[in-house]
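> Just the structure for this:
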Amino acid sequence: METFDYPVVGAGSAGCAIASRLAEDPAVTVALIEAGPTDHHMSIWMPIGMASTVRNAGPRNYGYYTVPQPGFNGRQGYQPRGKGLGGSSSINGMVYIRGHRNDYDDWARLGCTGWGYEDVLPYFRRSEHHEDYSGRDDNRWHGGTGPLRVSNLRSPSPFSRRFIDAAIQAGYRPNSDFNGADQEGAGFYHVTQHRGERWNSARAYLHQGNAGDKTLSGGRSNLSVLVETQVLRINFDGMRATGLTVVRGGVEQKLAARREVIVSAGAFNSPQLLLASGVGPARELLDMGIHVVADLPGVGKNLQDHPDVIVNKQVHSLDLFGHSFGGFAKLSMELLRYRRKRTGMPSSNFAEAGAFIKSRQGLAAPDIQLHFITALLNHGSDRKKLGHGYSCHACVLRPKSIGEVRLRSPDMREAPVIDPRFLSHEEDMTVMVAGVRAIRRIFAQQALASAGGRELFTDEFGPGDGDQQAIEAFVRERTDSVYHPVGTCKMGVDDMAVVDPALRVRGVQGLRVVDASIMPTLVAGNTNAPAIMIAEKAADLIRAGG
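This next block holds a predicted model:
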């Protein structure tokens, strides 16, 4: 049996960060345990590699599906989750967004003391190394010395600039920094890249910038990184977590924890592991034949995600990605440029620009996020048949629909049952319709309309705001997740809370959850940066004995 002070389950956005921060103390030993492979692969380092990794289940993507969703006319939703070092930060769209300050102040109002916006801002800054503030630590909003590289896009498409101009023409304000003083408006996204390469959490916190790090741990002898190691369950002695049972190389073995077991397996696999280990709703566990260690009714509940719909416009321009002879010829030249200079189309994250807008007047904060995509993309569509064009996502930032994650079996090697209950709350549909209408208004402005082209799937809605029933039918037929699941091990002080504000699992000892699953409510934006922030703060809580 190998023994570590802190075994950490899951080497995703949060797991890499918490393991690295704890290992800064040379007096402790840390094991970071990951079911997938290393991140040493071109599909990860080259930004456009996400076109293959995010859409396909495989060695680096769990490729989960939801149960059939009544709100989607019975369709299943697709739920990609990163598998391997870096987790979902290795396959995501690299958009660096923290959310709105109100999100965190709401957490504090719910009883999560120490999690208000001013409490968490220092941890965002500590993690960040923004190229505009490199080497500095004097900016109110951004950090310039952290491990997570954040940059402006090196070679944005001219159509992304057109989108921003069209949004301004449609009446939305410009915004050069969604993570600054105000989130609302349209602009370019900051991305987790450095010199044109993806900067996932493994590169930030484990390899410390070295893309070919063979030790996987930056050479730190007190940090063991165990890839292709499947955790089966958390082991308990009475009510105390004492370690893990894992499978490595086909052999089952135990890893012991001197201090704490830390679960950072994400919004689906963290509750799955707790449930498989006997921590969760007692009735569900007994029905699965699992010994109940702690009856915690909230484990797996409170699943929240951003429902997302996409509007497309077909435009034949080689400045946009697409399937054509000319497109492939240009991309071949761009790949050569990328090899020499790390610039050009391969450095694109596709979602280059966007906006945070309000569905109606009087709201305190934006409730819709737009992602402008420099390619034709639609949930469930075959891009090969669509040619060249652009797309725009609209997602509901504060969905009212709440779902759950359950066990399919006690075996962690089987996918969990995922039921987000998308569009089960009528207010989510209202906001989705507003998002579709906002995109069509932006597409109709001169800055984009002058490039020509035609809308796909939405052109029958008619001019102006279009037919309400037709848009609702389109939303039900075309909506899916934008891949931001959170909340299934929620932090709080109520009876459904799974962890307390120090992220300790309630009812047991020596066990914490540190990842996006602890969010009591979904933040208004992409979830990679908040997951890393949670790990940064958790490291301080653990070191302080909290």
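> alpha carbons only for contacts and neighbour counts from here, please
Fine.
> who's in contact with the strand or helix carrying Ala531?
Following DSSP states H and E, one finds Ala531 within helix 528-543. If you take CA atoms under 8 Å, 6 or more residues apart in numbering as the criterion, helix 528-543 is touched by 13-15, 17-18, 21-22, 89, 96-99, 120, 123-124, 126-127, 502-503, 514-516.
> 7 Å instead, please
Helix 528-543 has contacts (CA atoms under 7 Å, 6 or more residues apart in numbering) with 13-14, 17-18, 21-22, 89, 96-98, 123-124, 502, 514-516.
> Which elements pack onto the particular helix or strand that has His371 in it?
His371 is located in strand 368-373, with elements delineated by DSSP H and E. The contact analysis (3 or more CA pairs under 7 Å, 6 or more residues apart in numbering; DSSP states H and E) places strand 368-373 against strand 351-357, strand 389-396.
> Buried ones in the longest one, by neighbour count?
In terms of neighbour count (16 or more other CA atoms under 10 Å), strand 389-396 has its buried residues at Gly389, Tyr390, Ser391, Cys392, His393, Ala394, Cys395, Val396.
> ok so, going back, please compute how far the helix holding Ala531 lies from its chain's middle.
Relative to its parent chain, helix 528-543 has a centroid offset of 15 Å by CA atoms, centre = their mean, to the nearest Å.
> again with stretch 377-397
Taking CA atoms, centre = their mean, one finds stretch 377-397 lying 19 Å from the centre of the chain it belongs to.
> Second chain to compare with the first, below:
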Amino acid sequence: MDHGTFDFIIIGAGSAGCLLANQLTKNPNHRVLLIEAGAKDDYLWIHIPVGYLYCIDNPRTDWQFKTEPSKGLNSRSLIYPRGKVLGGSSSINGMIYMRGQEQDYQDWVNQTTDNSWSWNHCLDRFKAFENYHGGSNQWHGSNGPWRVSRQRLHWKVLDVFRQAANEYGINNTDDFNRGDNSGIGYFDVNQENGFRLNASKAFLKMASKRPNLTLITGALVEKIHFDPVTKKTTGISFLGGDHHHTAQVHQEILLSAGSIGSVQILERSGIGQEKHLGSLGIETIVNSPGVGENLQDHLQLRMIYKVRGISTLNTKANSFIGKGLIGLQYLLNRSGPMSMAPSQLGAFTKSADYHTRSNIQYHVQPLSLERFGEDLHSFNAITASVCNLRPTSRGSIHITSNDVFAKPKIDPNYLSTSEDQTVAIESIQTTRKIIQQSALMAYHPEEYKPGVHLTSDDELIHAAGDIGTTIFHPVGTCKMGSSNDANAVLDSELRVRGVKGLRVVDASAMPTITSGNTAAPTMMIAYRVAELLRAN
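All right, here's what the predicted structure looks like:
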């Protein structure tokens, strides 16, 4: 079945793809096809904030990827959630609105030699699509569709942790998004009236009303096709149901399938490492050694502390009455634990004085559990999860077969550098110092994980491997870079090198990971490409 010709084909209706579809269809002369492998976002638990518990590792909403066993994690394999639904990972993520640090974007400028990625330019883009709860000001916009809200709950135990952090030397902040996110405070979240706001609702709802948008769900893109002489994109082929489909393109294809999906589609289309593609029987269109390399992710070390004399969610959620009251609270005013983002209190600080800026981030939760998807502990406890914001470890993602249904090989290669191991040691030590402040000592904190008996560097590195897990921020696998970077898959305008009419527009384009949660920077990247296409 041939679906005809479009000016633009967007592959992937996630954070980037939905924003692109909204921006491009504002021009009625642009005929746009948006194609998504997942289903519509009509699953109830997508929209209730605590529903991420039921969306992650659920085939209805998640690709259900898994990593290779990692030496740095003591040979453990991890689930690696990525959204497979309209809205993409914005439908299953932690809803935290975080831009990163000003220096992150200067690093991008340095790596691309393109000043359009500087903080001031990026700040203008963030403000353009933002609807900030405090209104417009120097740092925020209020006329965009992406609602940034305050959380609708507080926990005494989190306020006590904040007091302890103050005593340690971390100052309070009410805004992590001014270019220097140092400090401690409650995260701003992408919610509206107590419901999750995903990219589908924010961007696609408007675009869907326009006659120049065609949306196809449940469609797996097999490959992108090119003219054999000019190497200009001609269209795509994809599976929908039990049928093969095609669509043609007049101007550009915008690949927004994410740091995993975009690699898979590029490699199946003949763009990647020639040796690897040849081993799978794929003809090489462009030998691009950087495709699938440069994988970066934030590894969180989940430290758990038992507490006494203060309430946590472990207590409330482990009784029938408590669960009933939680449900009633959400039903009546959209607040309480069911309105919770996975992490409520955040902090950014240095793990040691020699760092020039905040290099670790805390996600602090009034609960604890052994691992994701399991029941809360029966004892009262909090989790102080801490991650290295700028890891130096680099991993990879590659297809293992030309089969569109085959799972890729994902190897994040966590804790593989001495720098990352040192920051892991420092992070555990810093957390222990915060916990030992007087504000928390009144509640008799007891380290459940990793355990106070672990003190030497070797013991702490091994402990980090035991308690470390992904915080779901894979980036960098199709990085942009300057013309003299042989491993840069993209130029600074996100065009794929070696072909025409193809850009990769998602988190895989980041040359280095931002210092914080990655959803908002991914949208900003998409907004930049929309600017370029409007100018053209």
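> nearest to Leu331 of the first structure, of the helices and strands packed on strand 368-373 of the first structure?
strand 389-396 (15.0 Å; CA to CA).
> can you name the residues of the second structure that the helix or strand just after that closest one overlays?
Sequence order places strand 404-406 as the next helix or strand after strand 389-396 of the first structure, per DSSP H and E. Counting by TM-score structural alignment, strand 404-406 of the first structure lines up with residues 396-398 of the second structure.
> how close does the matching stretch sit to the first structure?
Here stretch 396-398 of the second structure, set against the first structure after superposition, deviates by a mean of 0.9 Å using mean CA distance after the TM-score superposition for the first structure.
> The closest residue in space to Glu102 of the second structure that isn't next to it in sequence in helix, strand or coil?
Leaving aside its chain neighbours, Glu102 of the second structure sits nearest to Gly179 (4.5 Å; criterion: CA to CA, 6 or more residues apart in numbering). Secondary structure for Gly179 of the second structure, judged by DSSP: H, G, I helix; E, B strand; the rest coil, is coil.
> residues near Gly179 of the second structure, how many?
If you count neighbours by other CA atoms under 10 Å, Gly179 of the second structure ends up with 18.
> I'd assumed Met98 was in contact with it.
No: using CA atoms under 7 Å as the test, Gly179 of the second structure is too far from Met98 to be in contact (10.1 Å).
> Going along the chain, name the helices of the first structure.
In the first structure, the segments counted as helices under DSSP state H are 13-22, 42-45, 50-53, 101-109, 117-127, 158-169, 201-205, 266-276, 282-287, 325-341, 426-443, 446-449, 468-478, 528-543.
> gap between Gly12 of the second structure and Thr477 of the second structure?
Remark: distance between Gly12 of the second structure and Thr477 of the second structure (CA to CA, to the nearest Å) = 16 Å.
> Apologies, that question was intended for Gln361 of the second structure.
Using CA to CA, we find Gln361 of the second structure at a distance of 23 Å from Thr477 of the second structure.
> and if you look at Ser339 of the second structure?
33 Å.
> Look at these two and report which has more neighbours.
Thr477 (31 against 25).
> ok, back up a step: in the second structure, which residues correspond to the helix holding Ala531 of the first structure?
So helix 528-543 of the first structure sits over residues 519-534 in the second structure, by TM-score structural alignment.
> Relative to the first structure, what is the average displacement of that stretch?
Counting by mean CA distance after the TM-score superposition for the first structure, stretch 519-534 of the second structure comes out at 0.6 Å.
> and that stretch, which residues are buried?
In stretch 519-534 of the second structure, counting by 16+ other CA under 10 Å, buried: Ala519, Ala520, Pro521, Thr522, Met523, Met524, Ile525, Ala526, Tyr527, Arg528, Val529, Ala530.
> mean distance, stretch 426-435 of the second structure to its aligned residues in the first structure?
Compared with the first structure after fitting, stretch 426-435 of the second structure deviates on average by 1.6 Å (mean CA distance after the TM-score superposition for the first structure).
> neighbouring contacts of stretch 41-55 of the second structure?
With CA under 7 Å, 6+ apart, stretch 41-55 of the second structure has contacts from 61-62, 85-86, 91-93, 195-196, 338-341, 373.
> how close does the equivalent of Phe126 of the second structure over in the first structure sit to Leu148 of the first structure?
Correspondence of Phe126 of the second structure to the first structure, assessed by TM-score structural alignment: Phe124. Phe124 of the first structure sits 10 Å away from Leu148 of the first structure, taking CA to CA as the criterion.
> between the two, which one's more packed in?
Leu148 (30 against 24).
> can you pull the contacts of that one?
Ser127, Glu128, His129, Ala204.
> try Pro399 of the first structure
His306, Asp428.
> To what extent is Glu2 of the first structure buried, counted in neighbours?
Count around Glu2 of the first structure with other CA under 10 Å applied: 10.
> Equivalent analysis for the one 4 residues further on, please.
Using other CA under 10 Å, Tyr6 of the first structure is surrounded by 25 other residues.
> how about it, what's its partner in the second structure?
Match for Tyr6 of the first structure (TM-score structural alignment): Phe8.
> so what's its match up against?
So Phe8 of the second structure contacts Arg31, Val32, Leu33, Val249, His250, Gln251, Glu252, Ile253 (CA under 7 Å, 6+ apart).
> just Phe163 of the first structure next, same as before
So Phe163 of the first structure contacts Leu448 (CA under 7 Å, 6+ apart).
> Counterpart of Pro37 of the first structure over in the second structure?
Match for Pro37 of the first structure (TM-score structural alignment): Ala39.
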